[in-house]
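Student: my questions concern the predicted model and sequence given below.
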Amino acid sequence: MNDHPSSARGAREVLSTDSVFGAPCWVSLTSRDLEATQEFYGAVLGWRWRRGTLGSHFRTALVDDVPVAGIAAVAAMWQMAVAWTPYFAVPSADEAASRTRERGGTVAVGPISLPPGRAALLADREGATFGVWEGKLIGNWEAWRQDAPSFIRLHTRDAFDSAIFYGEILDWATDRPGCCEVRYEGGEVVLRSGGDVVARIESGALEAAPDPTIRPHWQVHFAVGDVPGAVRAAEKHGGSVLREAEEEAILRDPDGAQFTVTSRRQR
């Protein structure tokens, strides 16, 4: 998490992870070159930028003044992989980290304090990386859900096993009011929050596959109005195309981070 609005309007709309939990609440990118990353995603996704509260290596992406994603140019400095990572809202980052360890996952970073909350970077049993966030969410979570990723998808070996793993850590499908609903639909495990699809889990990824597009991982899907246009912009600004279809394309930015652009018609 990199930045949060502090206006009076934003303060009234702030939700905490005590009221929104188990759902994706943020996405963050680790990169090597901050300026090049801003130029690339500005061209491909039309994002504008503002400086984050954590220092000169951090930026927050904006769509119509709504914060939609964070960038941390710390991959080389902290010896971290260049990648997009989804963060899930939790009441306690420490408890989520403990549950992850207990169930065979890994705690890579944290939990650490990042005012106004706490965060941890984790990995599931198959090696897919994800984060958890405890504390205030972005100023208007509903606006973020509309303007940020259309959804995230976990590519893994066994969707049902993964759904149990994440469900036990993030309290999916519990009796607690406001928890995420989990159902099997169309060959995938589908996660809904407030009736909206916010994540999907599909089987088929190979643990040791050389192709990073099919190793277990969380894939972030960004909604765009023009998929071919986003593809051409990515190529023009140093990115590459891993797979392209009419309504969707898997892209790689100049640093190597993988993401998907999806037609808004599919939302």
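Tutor: Sure thing, it's come through.
Student: please count neighbours and contacts with C-alpha atoms only from this point.
Tutor: Will do.
Student: tell me which element the residue most central in space within the chain is part of?
Tutor: Centroid-nearest residue in the chain: residue 86, 2.2 Å away (criterion: Cα atoms, centre = their mean). For residue 86, the enclosing helix or strand under DSSP states H and E is strand 83-89.
Student: another structure for you, compare them:
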Amino acid sequence: MARDLDAAQRFYGEVLGWRFRPSELGPEFSVGFLGGRPLAGIGAMAGSLSVPVAWTPYFAVDDADVAAARIRERIGTVAVGPLSFGTGRAALAADPQGAVFGIWEGKAIPDWRSDADDDGGPAWLELRTRDAFAAAIFYGEVLDWAGGRPDCVQVSYEGEHVVLRHGGMAVARLSGGAVEEAPDPQIRPRWHVHFRVPDVAAATDTAVRLGGSVVRGVHSGGAGHWTTLRDPDGGLFTIGESGTAAPAAPTRTEA
């Protein structure tokens, strides 16, 4: 969600190499494409909905009303919706630790795909939270993870982290240790989105030139090069080099 759709498109278009097209959701929402394929959406709705500028993961559900009821039953918060948007119904919510996420019923965008191994697309989602095990139970019950259906997400516990896989590929991680009152937004309970770029250093330089800022500088590891940035309106996101794996889990002092 952005305050100025045109400005957001210019920023992410240059940093991530996306091109934007209008969507069926109305004039305040556009879709970012790379190589002709839709990867993410930007909506100029932050002001009208009184929400901060942020990248928010939306999880597919069969019934938005049922999912919203499950969220409330498990001490989560449904802030907006469920409301009708184009061909779907959506709601904006927060888990019991305050991490914001969305739910979506129906088809968001025709031919939408978000394969984790595609260059430029969402490469990885990470939930930083106080208790990864408790978060896994909450999201598992709300979203029917590990429910036994062929298209369900598989959940595994690896060390102190919960790893989610779809089709055998790791797509998200739940990491414990975040503190609600922490001044650093990277260590508060929240979902972080990671995007792939061909060159992290070049994309970082472009982001800074266009008014963004570096939250965590370029760092290297077994997963390649990654850095965390803010867009000019404060939206937090991480970029990693194309072809690399998901970043290694941060240490207790970093997460």
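Tutor: That came in fine, so what should we check first? Here the structure is a predicted model, which means the values were calculated and not measured.
Student: overall similarity of the pair, as a TM-score.
Tutor: Once superposed, the chains reach a TM-score of 0.89 (TM-score structural alignment, normalised by the length of the second structure), with 238 aligned residues with a Cα RMSD of 1.5 Å.
Student: okay, the aligned partner of the residue nearest to the centre of the first structure in the second structure and residue 202 of the second structure: tell me how far apart.
Tutor: Under the alignment (TM-score structural alignment), residue 86 of the first structure maps onto residue 57 of the second structure. From residue 57 of the second structure across to residue 202 of the second structure, the span is 26 Å (Cα to Cα, to the nearest Å).
Student: cool, residue 92 of the second structure as well?
Tutor: Taking Cα to Cα, one finds residue 92 of the second structure at 34 Å from residue 202 of the second structure.
Student: tell me which of these two has more neighbours.
Tutor: residue 92 (21 against 11; other Cα atoms under 10 Å).
Student: and the more buried one? What does it align with in the first structure?
Tutor: Using TM-score structural alignment, the equivalent of residue 92 of the second structure in the first structure is residue 121.
Student: what residues does the helix or strand harbouring its match touch?
Tutor: Counting by DSSP H and E, the element that carries residue 121 of the first structure is strand 117-123. Contact partners of strand 117-123 of the first structure, identified using Cα atoms under 8 Å, 6 or more residues apart in numbering, comprise 1, 93, 97, 100, 105-113, 129-136.
Student: among those residues, which lie within strands?
Tutor: 106-113, 129-135 (DSSP state E).
Student: of those residues, keep whichever come out buried.
Tutor: Burial by neighbour count, judged by 16 or more other Cα atoms under 10 Å, picks out 106, 107, 110, 111, 129, 130, 131, 132, 133, 134, 135 from these.
Student: reduced to three states, what does residue 142 of the first structure come out as?
Tutor: Of the three states, residue 142 of the first structure takes helix according to DSSP: H, G, I helix; E, B strand; the rest coil.
Student: got the residue ranges for the helices in the second structure?
Tutor: 5-16, 46-49, 64-73, 132-143, 200-209 (DSSP state H).
Student: a markdown table for those helices, including distance to residue 167 of the second structure?
Tutor: Formatted as a markdown table, the helices of the second structure follow (distance: least, Cα to Cα, whole Å):
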| stretch | distance to residue 167 of the second structure |
| --- | --- |
| helix 5-16 | 26 |
| helix 46-49 | 34 |
| helix 64-73 | 23 |
| helix 132-143 | 17 |
| helix 200-209 | 28 |
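Student: between these, which gets nearest to residue 35 of the second structure?
Tutor: helix 5-16 (12.0 Å; Cα to Cα).
Student: which residue numbers in the first structure go with the closest one?
Tutor: Under TM-score structural alignment, helix 5-16 of the second structure corresponds to residues 34-45 of the first structure.
Student: that stretch: which residues count as buried?
Tutor: Under 16+ other Cα under 10 Å, the buried positions of stretch 34-45 of the first structure are 34, 36, 37, 38, 40, 41, 42, 43, 44, 45.
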